[in-house]
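Undergrad: need coordinates for the following:
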Amino acid sequence: MRVTCIVGARPNFMKVAPILAAMRPLDAIEPRLVHTGQHYDERMSTLFFRELGLPQPDAYLGVGSGSHAVQTARVMELFDADLDQHPADVVLVVGDVNSTIACALVAAKRGVGVAHVEAGLRSRDRQMPEEINRVLTDQISDWLFTSERSALDNLVAEGIDPARVHFVGNVMIDTLVTHRAAAARRPVLADLGCTPKGYAIITLHRPSNVDTPEAAANTVRAVEAVAARLPTIIPFHPRTSGKLQQFGLLDRVTSLPGVRVVEPQGYLDFLCLMDNAALVFTDSGGIQEETTALGVPCLTFRDSTERPITVTEGTNVLLGTDAASVPDAVEEALKGRRGARVPEYWDGKAAERIVAVLSRASS
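TA: Below is the predicted model of the structure:
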């Protein structure tokens, strides 16, 4: 079985790495890696590939940034040409970025099987572009690999045949389990002057939080509330710093006492920072999962989450987007009273289960 695996943005790297590692020893599967270049920073991509043990991509499409329409169309055009030269039996896509739906559409229209890892996650918020990508990718997928059991209910409600759905667990946690010990040895805490469990991390980048002057100002007020309680590390997403600069708010953040603004971090350094944080304040999807696996309190600055298990079983609190609620939420999180457990099958073996399903299909 020729399986072409797609990565388009850095969160995809962490999801595909354990799948490729599980495929490599098998005679029944011939994997190929295509990097669309949807998000590309040469330094960070090289660092992530090296730290995660990913092979160099067999193809790099170099799509770059653009509107959702332009980016999706460009990925489709270039990936369609790539499949002309390198036919596949299965195209495996992960997550919910534009490259996910674009490559899935190309494969489905060519009659190539589609495998979607992280299927069935729903925020119920159709204003999130990622939600549209998730729903549409699931509709055209032949194998739907889920990270939590509630995803099956979402898929069945949307008319998906349960026989196509496989509960395998969370591949991002595979990567975390594999690299946690190495991350613990990184010198990043000393380099940044951090005391274990004595600081917060903030990551914010979603359009709803930074793309208008009003949303950005509200987000800055939230940052101020966290920083008033704890020393704070902020690895700024480029679009976040750009928007804050545009709205005249960047200096307000960087001048806050106790705030350390740093460049985006490599996987191992960021894992080390998360693992040792007292609190993470974020609007990221994947960080909700990673903090749950690590047992670190997480406050999610969003009105909805596509990962409800991180709230019902994990360490995540869905806070909404009212900055006025942040001080009390931070105090509650720091009390450490919230009971939490690592969800089922978040055990470092999700990739093995995915590859076992595909292997059976190839025989």
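
Undergrad: please count neighbours and contacts with C-alpha atoms only from this point.
TA: Will do.

Undergrad: and the longest helix belonging to the chain, how far out from the chain middle?
TA: Scanning the chain for the longest helix, with DSSP state H as the assignment, gives helix 68-85. Offset of helix 68-85 from its chain centre (C-alpha atoms, centre = their mean, to the nearest Å): 22 Å.

Undergrad: which strands or helices does that helix pack on?
TA: Helix 68-85 sits against helix 98-109, with contacts defined as 3 or more C-alpha pairs under 8 Å, 6 or more residues apart in numbering; DSSP states H and E.

Undergrad: relative to helix 68-85, how tilted is the helix it packs on?
TA: For helix 98-109 against helix 68-85, the angle by axes from the mean of the first three to the mean of the last three C-alpha atoms, to 10 degrees is 50 degrees.

Undergrad: can you tell me what sits against helix 98-109?
TA: Residues from elsewhere that reach helix 98-109 (C-alpha atoms under 8 Å, 6 or more residues apart in numbering): 6-8, 36, 38, 68, 71-73, 75-76, 79-80, 90-91, 93-94, 113-114, 130, 133-134, 136-137, 140-141.

Undergrad: that helix: how far from the chain's middle?
TA: Mean-position distance between helix 98-109 and its chain equals 18 Å (C-alpha atoms, centre = their mean).

Undergrad: how far off helix 98-109 does the helix or strand following it point, in degrees?
TA: For helix 98-109, the succeeding helix or strand toward the C-terminus, using DSSP states H and E, is strand 113-117. Using the same axes, to 10 degrees, the direction of strand 113-117 lies 150 degrees away from that of helix 98-109.

Undergrad: here's the other one to compare against:
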Amino acid sequence: MKITIVAGARPNFMKIAPITRAIKAAQDTGKRISYRLIYTGRQDDANLDASLFSDLDMKQPDGYLGISGHDHSEVTAAIMIAFEKELDNHPAQVVLVVDDLTATMSCSIVAKKRGLKVAHLIAGTRSFDMNMPREVNRTIVDAISDYLFTAGMVANRNLNQEGMIPDYIHYVGNILIDTVRYNRHRLLQPVWFSSMGLEKKGYLLLTLNRHDLLDKKQVLSALMQTVVDKSCGMPIIAPLHPYVQKAIKALEIDAPHLYILPPQSYLHFGYLINNAKGIVTDSGNIAEEATFLDVPCITLNSYAEHPETWRIGTNELVNEDPVVLATMLERLMHEEWKHTTLPDRWDGRTAERIVQTLINGELK
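TA: Next comes the predicted model:
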């Protein structure tokens, strides 16, 4: 079985790395299975820092489609044309796609029209807001996939309610936890950590990525001021991409204990998550890692891709409400936060279940 695995952005690789290791393990037992890893972006993409693949203990992509841009339609068309050529040159039986990006949708459509099997990793997540491009992407991909790999029973229910074929739905668990478990003992303290006088559980970690939040300057200002005011002078460590740094600095917030830093490598950033007193973020992935690591997490969003993070995990949703954020920060600073209950199948064996399902599917 030849599998083409598609990555459309840096976070995809955190979920693909365990799959590549599971395929290698299957090969070592004599299974006839191989993969080709494709990145839809450029080889010189600044987001793919030199340490990423060594940190994740995986090889670099076998091919790059070289597509970049912000216009959804143009990027969709360019990826589809480039991916057609990729499959012409390197045929596959299965195309495995991750999450809900434009690249995910584009490559799924190409594969399906060529009569190939489509496997969707992290299927069934829903915001129920079709004004979100990612909701459109994930709904289309799920509708045409032959393997729907879900992380939780809520995702299963979503797919069942949408009339998906039950035999296509496979509850395999959260693939991101495979990566966290694999790398927990490999996390590295950044060289600047001690020189800044930081201590374990003695700082807040702040991350932001959502463009729609950054565009709301008054809302963003109120949220940032709340974090600063309610942190009780505790250092706020904020590794941010340049476009986020620019938006935060434009607010001109006076906060000597807010440290805006460049993005960190995977193992350094994992260390910061693992040792933070608490996290304020707009990232679903970070909320999942925080739940596994039992670190308090506040998410600046109205929904979570994996509701388990707030139902039984350490996550709390505050949307973009500074009043609710203030309440949660006060609870965090006063050691009144809930502890995690580890969700079902967050056991680090999700990739094994996925690969075994694909192998079994070929035998039918």
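
Undergrad: would you mind giving me the ChimeraX syntax to select the buried ones in the contacts of helix 98-109 of the first structure?
TA: A single ChimeraX command selects the buried members of those (16 or more other C-alpha atoms under 10 Å):
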select :6,7,8,36,38,71,72,73,75,76,79,80,90,91,93,94,113,114,130,133,134,137,140,141
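
Undergrad: before we move on, what SS does the alignment partner in the second structure of Pro196 of the first structure have?
TA: In the second structure, the residue paired with Pro196 of the first structure is Lys200, using TM-score structural alignment. Secondary structure assignment for Lys200 of the second structure (DSSP: H, G, I helix; E, B strand; the rest coil): coil.

Undergrad: find the nearest non-adjacent residue to Lys200 of the second structure, please.
TA: Spatial nearest neighbour of Lys200 of the second structure, chain neighbours left out: Asn275 (5.1 Å); criterion: C-alpha to C-alpha, 6 or more residues apart in numbering.

Undergrad: in the stretch 101-250 of the first structure, which spans are strands?
TA: Secondary structure of the stretch 101-250 of the first structure by DSSP state E, counting those that start in this stretch: the strands cover 113-117, 143-146, 165-167, 200-203, 232-235.

Undergrad: nearest to Val326 of the first structure, out of these?
TA: When the strands of the stretch 101-250 of the first structure are compared by C-alpha to C-alpha, strand 200-203 sits nearest Val326 of the first structure, at 12.6 Å.

Undergrad: for the closest one, give me the average deviation versus the second structure.
TA: For strand 200-203 of the first structure, the mean deviation from the second structure after alignment is 0.6 Å (mean C-alpha distance after the TM-score superposition for the first structure).

Undergrad: now the strands of the stretch 101-250 of the first structure in CSV, with distance to Ala21 of the first structure?
TA: Below are the strands of the stretch 101-250 of the first structure laid out as CSV (distance: least, C-alpha to C-alpha, whole Å):
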stretch, distance to Ala21 of the first structure
strand 113-117, 15
strand 143-146, 17
strand 165-167, 20
strand 200-203, 29
strand 232-235, 29
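
Undergrad: and of the ones you listed, who's closest to Arg338 of the first structure?
TA: That would be strand 200-203 among the strands of the stretch 101-250 of the first structure, by C-alpha to C-alpha, at 17.4 Å.

Undergrad: which elements pack onto the closest one?
TA: Against strand 200-203 of the first structure (3+ C-alpha pairs under 8 Å, 6+ apart) you get helix 213-227, strand 232-235, strand 279-282.

Undergrad: need the winner for burial among these.
TA: Using mean count of other C-alpha atoms under 10 Å, the stretch among those with the largest mean neighbour count is strand 279-282, at a mean of 25.

Undergrad: which residues are contacting that strand?
TA: So strand 279-282 of the first structure is in contact with 197, 199-204, 274, 288, 291, 296-301, 330, 333-334, going by C-alpha under 8 Å, 6+ apart.

Undergrad: one step back: Leu204 is in contact with the residue nearest to Lys200 of the second structure, correct?
TA: No: using C-alpha atoms under 8 Å, Asn275 of the second structure is not in contact with Leu204; the gap is 9.4 Å.

Undergrad: between the two, tell me which one has more neighbours.
TA: Leu204 (24 against 18; other C-alpha atoms under 10 Å).

Undergrad: all helices for the stretch 151-300 of the second structure, in order.
TA: With helices called from DSSP state H, counting those that start in this stretch, the stretch 151-300 of the second structure shows them at 153-161, 175-183, 192-195, 211-214, 217-230, 242-249, 266-274, 284-293.

Undergrad: wait, which of those helices is closest to Pro18 of the second structure?
TA: Closest to Pro18 of the second structure of the helices of the stretch 151-300 of the second structure, according to C-alpha to C-alpha: helix 175-183, at 6.3 Å.
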